[in-house]
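Novice: Predicted model follows, preceded by the sequence.
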Amino acid sequence: MEHEHVVIAGGGPTGLWLAAELRLGGTPVTVLETRRERDPHSKALTIHPRTLEALATRGVLEPFLTEGRRIPSGHFGGLDDRMDFGVLDTPYPFTLALPQARTEELLEEHAHAAGATIRRGHQVTGLAQDEDGVSVEATGPDGPYTLRADYLVGCDGTRSTVREAAGIDFPGNDATTWGFLGDVVLDNPPREAVSAMSGPTGGVMIVPLPGGIHRIVGGDPDGTATGHPGELTLDVLRAKVTRITGSDFGMRDPSWLSRFGNATRQAAEYRRGRVLLAGDAAHMHYPAGGVGLNVGIQDATNLGWKLAATVAGTAPAGLLDSYHAERHPVGADLLRSTRAQTALMNAYSAEGQDLRALLSQLIATVPEFSRRLAERLSALAVTYPGPAHHHPLTGHRAPNLELSDSTDLFTLLRTGRHVLLHFTGTPAPTSTPHVITHTAHRPDPRPAWSTVRAALIRPDGHVAWASEQPDAEVLRAEAHAAASATHR
């Protein structure tokens, strides 16, 4: 029987990113992916600012920026007025439009370069876990086999075999409304880069894709149904779009036609013993705002360093349990947001249209309202709970602090280790195998950071500890204690 430290079921964006994160932490990892070839149909198109930051902290962002289309705004519930991402405190104040197929290809290259083993055409079929590990039943081109692993992570989608085999509940509700999607050629496309139209007859968004294709995605009152309404045809898509917009834009030659529902579920546990869940295996929802791929990658960013430290035997007590404690609330908030957006997208009555108009006007005229929505959608607002009497920054995502003329925080995070920052101008202690220390010779001008004298940043970019202690010796002792607590 083969033995692996970590087996990941599923080679989509979440599984591939997690594999690379584990390798960054020195953990051998094998990915089992059912598909022999990458799916040419891209369910996801959007990469959000916080995900772009995660890519930047590992030094792999550049090809995404080179190939993707930058969109400086985002929508909430398909409202007419869009949120301005330019006000966000990030080096990447935009969403990036890039087909999922290409995103997966880039992430697979990253995982391979990091040393991950990826087996295509291999599927997890069952598992049995005990105190010492997990026996993973799988099948591949040569038939069934068994892997013995320290841990198994299910990144295998909403119908997760790992989740079901582990006996983890997946409570929620079935679909009650259905949207439509078509990747087609348009002979007369809209002039706008991203075109959105909505009204009492439905809503449609049209986005250009590479290769002369346009994606049409939307919903209408006909989509209300408790069961799947059947396969989408080009004639049905044409009729829907014409009814909503007054034109079919010369659509022809569909490469993909699909329907999607608003079934909403969340795993009751993100960890059960030596089995963990991430991405769509942990949460399913209506694809409002294009958040699914992003939250999956952010799950993996939170889990990767914790699981690697656990496998290495250096994790402090409770570190792996903090994955569920931190990410399950984020998933629950995601479900609330997508439900709210689904309600707005399907608000076809006169009252619903007035609600949409009111909220859209608030986005256009109340900058703080628009900014808060944008921070939520982009995941820049995600905060994890901290210990009692912690500094207000603890648990928050750290921005890309400019530390000197030659380096910044995101660059220091590329090693996948904790980063201990000293803003005192005095030499920082020597780095250790677990913590990089760095002296910043000037305070950060951001109001929340301007009085911080030292801070410890986790490998996922969130603040583990911060202090404004004026006494240099006391500050040094507190920083040493914080750094020491990162490992056993």
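Specialist: Perfect, thanks for sending it.

Novice: When you work out contacts or count neighbours from here on, use the C-alpha atoms and nothing else.
Specialist: Noted.

Novice: wait, is residue 252 part of a strand?
Specialist: Yes. Residue 252: assigned to a strand according to DSSP: H, G, I helix; E, B strand; the rest coil.

Novice: Second structure follows, compare the two:
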Amino acid sequence: MNETLDVLIAGAGPTGTTLAIDLVRRGLAVRVIDKAPHSFEGSRAKGIQPRTLEVFDDLGVLDDVLAGSSDYPRLGIHLGPVTLPWRMFRNRERSTAIPYPNTRLMPQYHTDSVLHDRLDQLGGRVEYGRELVGFDQDGATVTATVTGDDGPERITARYLVGAEGGASAVRKHLGLGFLGETHDQDRMLIVDAVTTGLSRTRWHVWPGVRGRFVGACPLPHTDLFQWMIRLSPDEEPPDGEEAITRRIRAHTRNRRLAVRDIRWRSVFRPNIRLAESYRRGRVFLAGDAAHVHTPAGAQGLNTGIQDAYNLGWKLGQVLAGADARLLDSYEAERLPIAAGVLGLSTKKYEGLAKLDPSSLRRGQDEQQLTLTYHGGPLAPGDGDRTSTLEVGDRAPDAELPGSRLFDVYRGPHFTLVASGPKAAAASAELDWPAAGAPLRRITVDARPGFRSSYGVEGDTLLLVRPDGYLGHVATHDFLESTRAAVRTMTPGVAG
């Protein structure tokens, strides 16, 4: 009889692989399957937001991501003979609280590669050419039917996660509605190709009438551009180097431009959809399987990675014996975030058609650093807070003697941060279960960087969740209030 897995993941894109990395580093038995014959080869989702960089820091891939990416180039908006320079992002200096303040540019195939390499290092692997075609679940397990070159296989797991994109077979098998719309007449041709006659110092944009435009973004550390050609409703997408070159020249009026060595080509239709639920029983949805966005604002890939980061530690805790109701908080925390992001990316995309300058700007909303779970099931609104933070907020970085808080947070554990003698005493007295994610304790003196990042004004005890959000804040009743919060997220605490 086949061994029962902890988690089966369908889909090996950034969302599924992030989840796999987080689960494998917790010592769980995981399989990742993908129906594609090999890893994704296109540049598609290429913006990596600051909050995602923090996730990558925790997962051990940040150095590779920074080495393989670049800051976003300035736009060059071509208006006839005039080229207008335009800065999409205002580059910010790193601060004590935000060590990675700027969005990075990296083609999706490279993001996938970095994540797959990390999964391999941890002893996991992606099984390509294996398609999930159905599943059944009961109160204890999910049994999936998977097909491949060697025939069908039945895989039994305690949980199944569908992270296989907007056409998710898992979501369809669950019968969950995918609410929203698809603009079939609004299509964009995306092409990765070597290009002659174009400077690599700009992200070039040629606006056109009725919202048509052509854009070319240089992909870092390659000789490629990602071309974006918004098609007319009845236009047949050009195929091949000569046809695509003719289409680009017809729009730009620049006879020097030419594409060659096409590496990837796809026709994109804007989908704006949100699953009616992220969970049914022991089956979950994450990433594009749960929500699909327009490409504006670089939100889809990043939101999916945050889904995985939110779900991973909760699955680990419940598998270790925590109350299964902890898993209800996944949808409660993540679905409202996706709904807000859908509205943001849709507004940006619609602004492109109107040549609205604000649609070209990117700022704090897109960077996902201010997203909060406050008011959700793990962050009730009636608890203690600091002058700047409340339960459910992102835990910022802060400098420590010889290190920083993010160094302490890195890893699949909770962290208890005590400031002041009363908080330190409560921290030392708090019992922690042997099962599930461990606890790391640290006492921080009231140095200016920590005070300003965390708004701490007196004795304060902070419980930081494994995904870097505040799970509890205590400014009085330190021990009992923290124990109560811990019980909602762990297998059980003595005392």
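Specialist: Alright, I've got the coordinates. Not measured: the values here are computed from a predicted model.

Novice: Need the TM-score between these chains.
Specialist: Here the superposed chains carry a TM-score of 0.86, computed using TM-score structural alignment, normalised by the length of the first structure; 458 aligned residues with a C-alpha RMSD of 2.8 Å.

Novice: Report the aligned residue range of the second structure for the longest helix along the first structure.
Specialist: Taking DSSP state H as the criterion, the first structure has its longest helix at helix 321-345. Residues 328-352 of the second structure are the counterpart of helix 321-345 of the first structure, counting by TM-score structural alignment.

Novice: Would you mind pulling the contact partners of the matching stretch?
Specialist: The contact list for stretch 328-352 of the second structure (C-alpha atoms under 8 Å, 6 or more residues apart in numbering) reads 211, 272-274, 277-279, 291-299, 303, 307, 310-311, 314, 357-360, 371, 373, 376-378.

Novice: With stretch 228-248 of the second structure instead?
Specialist: Residues outside stretch 228-248 of the second structure that contact it (C-alpha under 8 Å, 6+ apart): 185-191, 212-216, 257-262, 267.

Novice: buried set for that stretch?
Specialist: By 16 or more other C-alpha atoms under 10 Å, the buried positions in stretch 228-248 of the second structure come out as 228-231, 237-238, 244-248.

Novice: Give me the number of neighbouring residues for residue 363 of the first structure.
Specialist: Neighbourhood size, residue 363 of the first structure [other C-alpha atoms under 10 Å]: 25.

Novice: May I have the residues that are in contact with it?
Specialist: Per C-alpha under 8 Å, 6+ apart, neighbours of residue 363 of the first structure: 81-83, 369-370.

Novice: Which of the residues you listed ranks first by neighbour count?
Specialist: Going by other C-alpha under 10 Å, residue 83 tops those with 25 neighbours.

Novice: Please report how far that residue lies from residue 120 of the first structure.
Specialist: Distance of residue 83 of the first structure to residue 120 of the first structure, given as C-alpha to C-alpha, to the nearest Å: 40 Å.

Novice: Looking at the alignment, what corresponds to residue 252 of the first structure in the second structure?
Specialist: Per TM-score structural alignment, residue 252 of the first structure is aligned with residue 259.

Novice: what does residue 401 of the first structure give?
Specialist: Checking TM-score structural alignment: residue 401 of the first structure goes with residue 398.

Novice: Sticking with the most centrally placed residue in the second structure, tell me its helix or strand.
Specialist: Geometric centre of the second structure, nearest residue: residue 305, 2.3 Å, by C-alpha atoms, centre = their mean. If you go by DSSP states H and E, residue 305 of the second structure is part of helix 300-319.

Novice: Report the mean deviation for that helix after fitting onto the first structure.
Specialist: Here the mean offset of helix 300-319 of the second structure against the first structure after fitting is 0.9 Å, by mean C-alpha distance after the TM-score superposition for the first structure.

Novice: quick one: that helix to chain centroid distance?
Specialist: Between the centre of helix 300-319 of the second structure and the centre of its chain there are 9 Å (C-alpha atoms, centre = their mean, to the nearest Å).
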